[in-house]
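Enquirer: here is a sequence together with a model predicted from it:
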Amino acid sequence: MSTISSLTLSGKLRRDAGVVGLLLASTTSIIGSGWLFGAYHAAKIAGPLSIGSWVLGAVIIMLIALCFAELAALFPRSGALVHMSHASHGEGLGRIWCWLLFLAYVPVPAVETEAIVTYANNYLPYFIRPGSEGLLTTTGFVACAALLGIMALLNLMVVRWLLNVNSTITWWKILVPVLTIIGLMMASTHWSVMSAAPDTYKLSGMFTALPAAGIVFSYLGFRTAIDLGGETANPHRNIPLAVIGAVLIAAAIYIMLQVAFIWALSPADLAHGWANLSFKGEMGPFAGLAASLGLGWMATLLYIDAYISPGGTGLMYVTGGSRILFAAGEMDAGPQWLIKLNRNKVPWLSVLVMWVVGAIFLLPFPAWQQMVNYITSITVLTYGLGPIALLVLRRNLPELKRPFRMTGASVIAPLAFICSNLVIYWTGLKTNSFLFSMVAIGFVLYAIYYHFVMRKPAAAFGWKNISWLLPWFGGIWLLSWLGGIGGGRGVIGFGWDILLVSIWSVIVMALAMRCALGANETSAMMERMDRTS
């Protein structure tokens, strides 16, 4: 018996998560720091068009979520996103995708702790450097690292207990935004600001706000139900319901929060235009507005929620990220100790890695909005594989029983892939240059380790199956360089850039389908994964 099999069989993950637990796990992962800051940053970028940004963000994420809802029902195991890549393009892509997923998960708890200390800095001014747009002090860094440690400790509980704690947190996280919407809309007397300062924002801002204001970031948590797929007794029904339901709940809340935020502004707040939107308490935007409207009770409630909402999201991302690491060990894409379980059947060493590396991520991105851009870009990059994997499995295994079958996959999957690439493009050249540089460095180091340290044959690396990644990543970076967002050259104007990214996405998708595994190889990989479930 192999090391993988013996370790896996020695202790299975507990299947304690029900449909409500999964729904609330995804919902609490979505409703985190994004609702506390997203409306403010979106309004600065897109003015009243920011309402459209949240609607567009919901549509984009729903397209992606529908693809993953079908896939997740086919891979009812923890860390399912890792297994999907193995089934579509083999072990080479699976290993690469595994670590890209880890890099997408690990900074999220860190950014949630930054949101907590940013709000706390309004009354304990020790965490943020004055006049630095949110950069952490040394005290702020230590506080964030400690909060990450608490999230890690809570993740060592039995998953049923963890989800019970999360369910309680989630009801609070839904109630407070709803009360905020009602309170601000009832107290506001400045609804005319919807048409204020029309020359200080552009239509293009509605699109660039998607990554820059944290809108897409705010919706990304739907995948938590997928990550816990191996810990629910009825994954085929529970996962699709949880994924789709969480996106719908969050979309309704986020859109109305943006409406309420804009209505609560006064003309004086916009004296210098939307881009220079400023008011007392803007480091805690909703609490600041509530205080200015005389809603002291709401301001207090929001400061309390500034601990609970980001904390709950960070907690669930530590859970999801540790399951990605668990799957990495399970599929031999990472060290075998990653699948070592504690007495509660929790991969405790994977949880420890999430804590340590998460703290390190506080260093290169010591401000909420800076880290959000990176997280949005790399996470949507990892989501881009979902629509491709869906079409590969539809082609290779047409007779496979699908507990949830998405209607119109031939249209929805390409649209989801195009939208993923557009969001990456809209993050701008600066963020994408960092992202693709990090991916390139990591890939080169892994290739060297694989060929020269492990001395494995080139044929086993899967070069043929991953060759489409270079034109994908390289093409998006080139379009970012030619575009006018985040330091681009400005050669491509607004509208044309959307067209070119869409065309390139279709070309890349065709390449990806040509490089995918054949039907027999996909069947063999699915059988291998069944043996580890």
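Expert: Thanks, I have the structure now. Since this is a predicted model, take the numbers as computed values, not measurements.

Enquirer: when you work out contacts or count neighbours from here on, use the C-alpha atoms and nothing else.
Expert: Noted.

Enquirer: which residues in the stretch 151-300 of the chain form helices?
Expert: 159-187, 204-212, 215-219, 224-227, 235-264, 285-292, 296-330 (DSSP state H, counting those that start in this stretch).

Enquirer: other SSEs contacting the shortest one?
Expert: Read that as helix 224-227. Under the contact definition 3 or more CA pairs under 8 Å, 6 or more residues apart in numbering; DSSP states H and E, helix 224-227 sits against helix 19-30, helix 80-105, helix 235-264, helix 296-330.

Enquirer: over to the second one?
Expert: For helix 204-212, the packing partners by 3+ CA pairs under 8 Å, 6+ apart come out as helix 33-46, helix 50-74, helix 215-219, helix 368-383, helix 409-426.

Enquirer: another one to put next to it:
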Amino acid sequence: MDMSAANRKGLSLFALIMIGIGSVLGSGWLFGAGTAAQVAGPAALAAWVIGAVFIGMIAMSYAEVGAAYPIPGGMARYGALSHGPVLGFITGWAVWIAVASLIPIESIAATQYMSSWSFGWARDLVDARSHQLTASGMVVALGLTFLLWLSCYWSVQLLAKINAALTLVKFAIPVPAVAALIASGFHTENFTAHGGFAPNGWTAVLTAVTTSGVVFAACALYWSKWPNTGIVTALTLPAAPVAALVLSRKGVKDLGRQFAPAWWIVFFLAALSLLSHLGSTDFGGRGVLPGGADIALVAAMALVTYFWAVRAGVRAHHAGLPGPDPVLDGSESPDDGSTAPERELTHV
């Protein structure tokens, strides 16, 4: 994608707002709501409130940091600015996995939507029994993924125009649909008709917060149940040895100094996976840790890790690992208007 400074500045405020709204309103408005209701029943409403609290805190944090450091690729680079290149590499790795999987996920969701059309070919896109994509459905999803990739490759402005049109459609369909459903009949007895407000217990509400697309925050990772916590750890932690390999290839000798500010995230993910595996059966664990005690341990570990991360960031800056500040030192915006080069993995 053409992400030159001139191209980025060519995006209007309306296009940027549509990109933000379009990234929020996705397939989850139906799939997330439906899955959360299946997991938690009517108590899924509480899951959405809990999710809103988590997302609100995350959004305010990103808004504060984003305003202070309005740099491209911020989500992947804030870790490097706070704790040095190794943590930046790990967080960038995690962001890359999330972004790389987003387009295929949305393509699959769009194909599942298409299976509800009355056309014969559309009905064959999803298997009625397994609810998985058929061979023809995989072909359609792959084609949609390729088209979305092309829109990104050709021009960021073309992507912005397509996104603006799709975002308007996202408003034009869900809002009248929700209004029509409420107007046709709002039956409050449905909140307690099938086993009560929380038929699957309140642990199901916490699970719905993470596994149903309501929110996926680090502090709520434990609620997503084992083996999901282990999968997240297995996808993220390989970035650490890869970073060590890259640093070694660059001739860096003091790997301990480079990795010191990043050990807290390695400990957090590994310990959280272990607690999830040994935790209560309500969250998919083996039941070694009784219910309640596992949540207390997770909360205590999160608090300890938080203070560890803060101290590690301070020490990283004292050691000069983050390198030049792109805002305070002006390294991000050279006087000639060109884009500053990306920082190397190591700063020595």
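Expert: That came through, no problem. Predicted, not measured: the structure shown is a model, and the values here were computed from it.

Enquirer: now what about the TM-score between them?
Expert: Overlay of the two chains. TM-score (TM-score structural alignment, normalised by the length of the second structure): 0.83; 322 aligned residues with a CA RMSD of 2.6 Å.

Enquirer: highest mean neighbour count out of the helices of the stretch 151-300 of the first structure?
Expert: With neighbours taken as mean count of other CA atoms under 10 Å, the helices of the stretch 151-300 of the first structure reach their highest mean count in helix 224-227, at a mean of 31.

Enquirer: which residue numbers in the second structure go with that helix?
Expert: Aligned by TM-score structural alignment, helix 224-227 of the first structure corresponds to no residues of the second structure.

Enquirer: ok, now stretch 136-154 of the first structure?
Expert: So stretch 136-154 of the first structure sits over residues 133-151 in the second structure, by TM-score structural alignment.

Enquirer: quick one: what's aligned to residue 112 of the first structure in the second structure?
Expert: By TM-score structural alignment, residue 112 of the first structure lines up with residue 106.

Enquirer: list the contacts for residue 128 of the first structure?
Expert: 117, 118, 121, 134, 135, 136, 137, 140 (CA atoms under 8 Å, 6 or more residues apart in numbering).

Enquirer: give the burial count for the closest residue to it other than its chain neighbours, as a bare number.
Expert: Leaving aside its chain neighbours, residue 128 of the first structure sits nearest to residue 136 (4.6 Å; criterion: CA to CA, 6 or more residues apart in numbering). When counting by other CA atoms under 10 Å, one arrives at 26 neighbours for residue 136 of the first structure.

Enquirer: cool, and residue 468 of the first structure?
Expert: Residues near residue 468 of the first structure, counting by other CA under 10 Å: 19.

Enquirer: just checking, it touches residue 510?
Expert: No. Applying CA atoms under 8 Å, one finds residue 468 of the first structure not in contact with residue 510, separated by 9.3 Å.

Enquirer: test my guess that the residue nearest to residue 128 of the first structure contacts residue 127.
Expert: Yes. Assessed by CA under 8 Å, residue 136 of the first structure is found in contact with residue 127 at 5.7 Å.

Enquirer: the first structure: matching residues for stretch 164-184 of the second structure?
Expert: Against the first structure, stretch 164-184 of the second structure falls on residues 167-187 (TM-score structural alignment).

Enquirer: what does residue 86 of the first structure correspond to in the second structure?
Expert: Using TM-score structural alignment, residue 86 of the first structure lines up with residue 80 in the second structure.

Enquirer: counterpart of residue 307 of the second structure over in the first structure?
Expert: Residue 307 of the second structure maps onto residue 510 in the first structure, by TM-score structural alignment.

Enquirer: that match sits in which helix or strand?
Expert: Under the criterion of DSSP states H and E, residue 510 of the first structure resides in helix 496-515.

Enquirer: that helix packs against which elements?
Expert: helix 385-396, helix 409-426, helix 463-466, helix 469-482.

Enquirer: one more pass at 7 Å, please.
Expert: For helix 496-515 of the first structure, the packing partners by 3 or more CA pairs under 7 Å, 6 or more residues apart in numbering; DSSP states H and E come out as helix 409-426, helix 463-466.

Enquirer: buried ones in the very next helix or strand once past it?
Expert: Later in the chain than helix 496-515 of the first structure, the nearest helix or strand by DSSP H and E is helix 519-532. Residues of helix 519-532 of the first structure classed as buried: 519, 521, 522, 523, 525, 526, 529, 532 (neighbour count, 16 or more other CA atoms under 10 Å).
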